[in-house]
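Colleague: everything below, folded, please.
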Amino acid sequence: MPRVYNWQLGREMSYWYPEVRAKKQFGAIFDVNKCIACQTCTLACKTTWTSGKGQESMLWNNVESKPYGFYPLGWDVKLLDMLGAQDWKGKTYQGKTIFESAPAGERVLGWRPDSRDYAYPNVGEDDCAGDITKGAHMTLPHMNWFFYLARICNHCTYPGCLAACPRGSIYKRPEDGIVLVDQGKCRGYQECVKACPYKKVFFNPMTGTSEKCIGCYPKQEQGLAPQCFSNCIGKIRMAGSISKPDQMREDNPIDYLIHVKKIALPLFPQFGLEPNVYYVPPLHAPAAFLTQIFGPGVEEATKAYLNAPNDPDLMGLLALFGSTEQIIPRFRRVGGEMLGLDEDGTELIRVPIQEPKYIRMAVDAARGVLLTNVP
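Modeller: The predicted structure follows:
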């Protein structure tokens, strides 16, 4: 197998194809601290892309509760158990990836869910870990906790689905790195379903082909964020493009938050796919649990997030999340405002770094009336 460099692992690894990166890789950041699991993103995706026959159990976007929620059932814990030891030495991964752990005769270590595994998308919802005792919510991390994890296809740099497909029907778009399935080539072998560690490739029994999140590329080609982003009530998502660390641009919001502030981390980087959807880890969950999910860097990310009120650039970028349907490729801070710009530097959106405060007087002297319920 060719050797490729995976910067999330801090080392080279084995992959079935030579390293080829997109001209501008689609990337995204989800702020877990702001997600309320309203499922508006799930419905936006469902009604747009997967409302047809054979797609009844497909959720290209889903929101699950951790630590006890899974869609499909056990998607992560099963593979973690199969993968074995996942040790890190600093920021360098010492264990094996799902490509390096593949059994003889197979390209990727994986497992295939059956139809029943997709039948419980809300299993474990709002179930807490830990003991609920007096004052448990007053500590960081909390003694009892759960959090919501929103998931879409990660449009990985080294996709497991692409590596496993015997037909060559899965490919990355060279212009933006979005991973797609060529429906004309696919014959429904489901090797991609088995190989994707995030279980974001689905088999449609009516068409006999595999289907998956397409990153709403028709919208992105118009400079607009995907449906699940633009419909997010909690404004937890930001879409854009991500660069390698040595090619990052400090005026790119995604690059700045990931490479400079190091506030967002990939999902299960130890799998080896270099996923391109990143997460701001929740403040209230134990670091040991979060490190297993997001890799090393959790404590650094948490510290930076807590310091945001003292960091106007970071605070302003967080305020840009969900502020417009347009994708923001550049940013600039001007005084107490953060500007989202297009590639040419034209202003797309302007937001205050600090929310304005309005003080309402208790008495309207001109009308002689109280404006509050209590004098």
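
Colleague: please make it C-alpha for all contacts and neighbour counts, starting now.
Modeller: OK.

Colleague: does Tyr305 touch Ala264 like I think?
Modeller: No - using CA atoms under 8 Å, Tyr305 and Ala264 do not qualify as a contacting pair, with a distance of 9.4 Å.

Colleague: can you pull up the most central residue in this protein?
Modeller: Val277 (3.8 Å; CA atoms, centre = their mean).

Colleague: rewinding a little: and Tyr305 and Ala264? Which one has more around it.
Modeller: Using other CA atoms under 10 Å, the more surrounded residue of Tyr305 and Ala264 is Ala264, with 28 against 23.

Colleague: skipping adjacent residues, who's closest to the more buried one in space?
Modeller: The shortest distance from Ala264 to any non-neighbouring residue, by CA to CA, 6 or more residues apart in numbering, is to Val280 (4.4 Å).

Colleague: count the neighbours of the one you found for me.
Modeller: Val280: 24 surrounding residues under other CA under 10 Å.

Colleague: show me the helices in this structure, by range?
Modeller: Remark: helices assigned in the chain by DSSP state H are 40-49, 75-83, 160-164, 191-195, 217-220, 227-230, 253-255, 287-294, 298-306, 312-320.

Colleague: relative to Asn62, which of these is closest?
Modeller: helix 40-49 (5.4 Å; CA to CA).

Colleague: this one next, for a side-by-side:
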Amino acid sequence: TKYKGGRLGLSEEGAALPVHQTWFFYLQRICNHCTYPACAAACPRKAIYKREEDGIVLIDQSRCRGYRKCVEQCPYKKSMYRGTTHTSEKCVGCYPRVEGNDPLSDGVPMETRCMAVCPGKIRLNGLVDLDESGAWVEDPQNPLYYLVREEKIALLLYPQFGTEPNIYYIPPRWAPRPYLRQMFGPGVDEAIERYSNPSRTTLALMQLFRATQKMVFKFEIEEGPLVREIERNGQPWQMYDDTVIGFDADGNEVARLSVVEPMHERPSERLNSI
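Modeller: So this is what the prediction gives:
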């Protein structure tokens, strides 16, 4: 074998391998509680049903015989078989909390546990009203309606599966766009552009993420002063210190936050204290 370089086969120029355009990011997922759940359609025992009051999809453990057809057919792989009980299980949507039966709920719907414990404050849980045809009732003061139907920055995951999931995602900015288009559909570029340069209402509304354990059904915005004016992607962008207010199912105020987070300076006599 003839080596490149000197007598010892050492190259003075070096070598480089091709750089592969790989990308990895964590996507937190729960059961989508689809409008047309494939798991329910596949179950020969008819053990899976969708609740009319809130759309949560559940498995009746008394009817399940562990045939695992739901495991096979769920495109999101959220039905799982438990070998110890010989039945299938899945996310139950924390329905006691959604019903308002949690001791901390004061009788109003609460967010699911996975939403409530999220330390990154990246989740928002809620319900929307439906008309007789099953379509969303127009309600721009509902946080979910605004993000999904007004601003259109929250998208479905793999809508091409055809199950009409009911969990929406704000797509990440830094993942490769062809991959994101496959995951979230053709509207992903516009969604990223909108929340990268958020409108005044969107920026204020985003403060409600993980602001309370109770579901926010309505929001209002109290306008504040202009605090920042910059140029983004060649376009002027303004930031206002508005205050967003969230209300629960009974119309009670459950959250009030400003866009600019308050800063507290530690006094000099307590600089080294914990």
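
Colleague: circling back to that earlier point, distance-wise, check the equivalent of the residue nearest to Ala264 of structure 1 over in structure 2 relative to Cys43 of structure 2.
Modeller: Taking TM-score structural alignment, Val280 of structure 1 has Ile170 as its aligned residue in structure 2. Here Ile170 of structure 2 is placed at a distance of 32 Å from Cys43 of structure 2 (CA to CA, to the nearest Å).

Colleague: do Val128 of structure 2 as well
Modeller: On the measure of CA to CA, Val128 of structure 2 and Cys43 of structure 2 end up 28 Å apart.

Colleague: show me which of those two is the more surrounded one.
Modeller: Under the criterion of other CA under 10 Å, the comparison of Val128 of structure 2 against Cys43 puts Cys43 first, with 21 against 15.

Colleague: hang on, the earlier thing: JSON lines for the helices of structure 1, including distance to Leu273 of structure 1?
Modeller: Converted to JSON lines, these look like this (distance: least, CA to CA, whole Å):
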{"stretch": "helix 40-49", "distance to Leu273 of structure 1": "24"}
{"stretch": "helix 75-83", "distance to Leu273 of structure 1": "14"}
{"stretch": "helix 160-164", "distance to Leu273 of structure 1": "7"}
{"stretch": "helix 191-195", "distance to Leu273 of structure 1": "11"}
{"stretch": "helix 217-220", "distance to Leu273 of structure 1": "21"}
{"stretch": "helix 227-230", "distance to Leu273 of structure 1": "23"}
{"stretch": "helix 253-255", "distance to Leu273 of structure 1": "19"}
{"stretch": "helix 287-294", "distance to Leu273 of structure 1": "13"}
{"stretch": "helix 298-306", "distance to Leu273 of structure 1": "19"}
{"stretch": "helix 312-320", "distance to Leu273 of structure 1": "27"}
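
Colleague: among the ones you listed, which is nearest Val63 of structure 1?
Modeller: For Val63 of structure 1, the closest of the helices of structure 1 is helix 40-49, at 7.3 Å, according to CA to CA.

Colleague: okay, that closest one sits on what stretch of structure 2?
Modeller: Helix 40-49 of structure 1 corresponds to no residues in structure 2, going by TM-score structural alignment.

Colleague: same for that helix, what does it pack against?
Modeller: If contacts are counted by 3 or more CA pairs under 8 Å, 6 or more residues apart in numbering; DSSP states H and E, helix 40-49 of structure 1 sits against strand 62-66, helix 227-230.

Colleague: redo these as a markdown table? Include distance to Glu12 of structure 1 and mean neighbour count.
Modeller: As requested, the helices and strands packed on helix 40-49 of structure 1 are exported to a markdown table (distance: least, CA to CA, whole Å; neighbours: other CA atoms under 10 Å):
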| stretch | distance to Glu12 of structure 1 | mean neighbour count |
| --- | --- | --- |
| strand 62-66 | 31 | 23 |
| helix 227-230 | 33 | 24 |
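
Colleague: would you mind giving those as CSV with distance to Ala44 of structure 1 added?
Modeller: Shown next, in CSV, are these (distance: least, CA to CA, whole Å):
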stretch, distance to Ala44 of structure 1
strand 62-66, 11
helix 227-230, 6
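
Colleague: between those, which one is closest to Leu290 of structure 1.
Modeller: Across the helices and strands packed on helix 40-49 of structure 1, the minimum distance to Leu290 of structure 1, taken as CA to CA, is reached by strand 62-66, at 10.2 Å.

Colleague: how far away from the center of its chain is that closest one?
Modeller: 12 Å (CA atoms, centre = their mean, to the nearest Å).

Colleague: what range does it cover in structure 2?
Modeller: Across structure 2, nothing matches strand 62-66 of structure 1 (TM-score structural alignment).

Colleague: now the angle from that strand to helix 40-49?
Modeller: Calculated by axes from the mean of the first three to the mean of the last three CA atoms, to 10 degrees, strand 62-66 of structure 1 forms an angle of 150 degrees with helix 40-49.

Colleague: just the strands in structure 2 please.
Modeller: 48-50, 57-59, 80-82, 87-89, 155-156, 168-169, 218-222, 226-232, 235-240, 243-247, 253-258 (DSSP state E).

Colleague: just put the ones you listed in TSV and tack on distance to Cys39 of structure 2.
Modeller: As requested, the strands of structure 2 are exported to TSV (distance: least, CA to CA, whole Å):
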stretch	distance to Cys39 of structure 2
strand 48-50	7
strand 57-59	9
strand 80-82	11
strand 87-89	11
strand 155-156	18
strand 168-169	19
strand 218-222	32
strand 226-232	45
strand 235-240	45
strand 243-247	34
strand 253-258	36
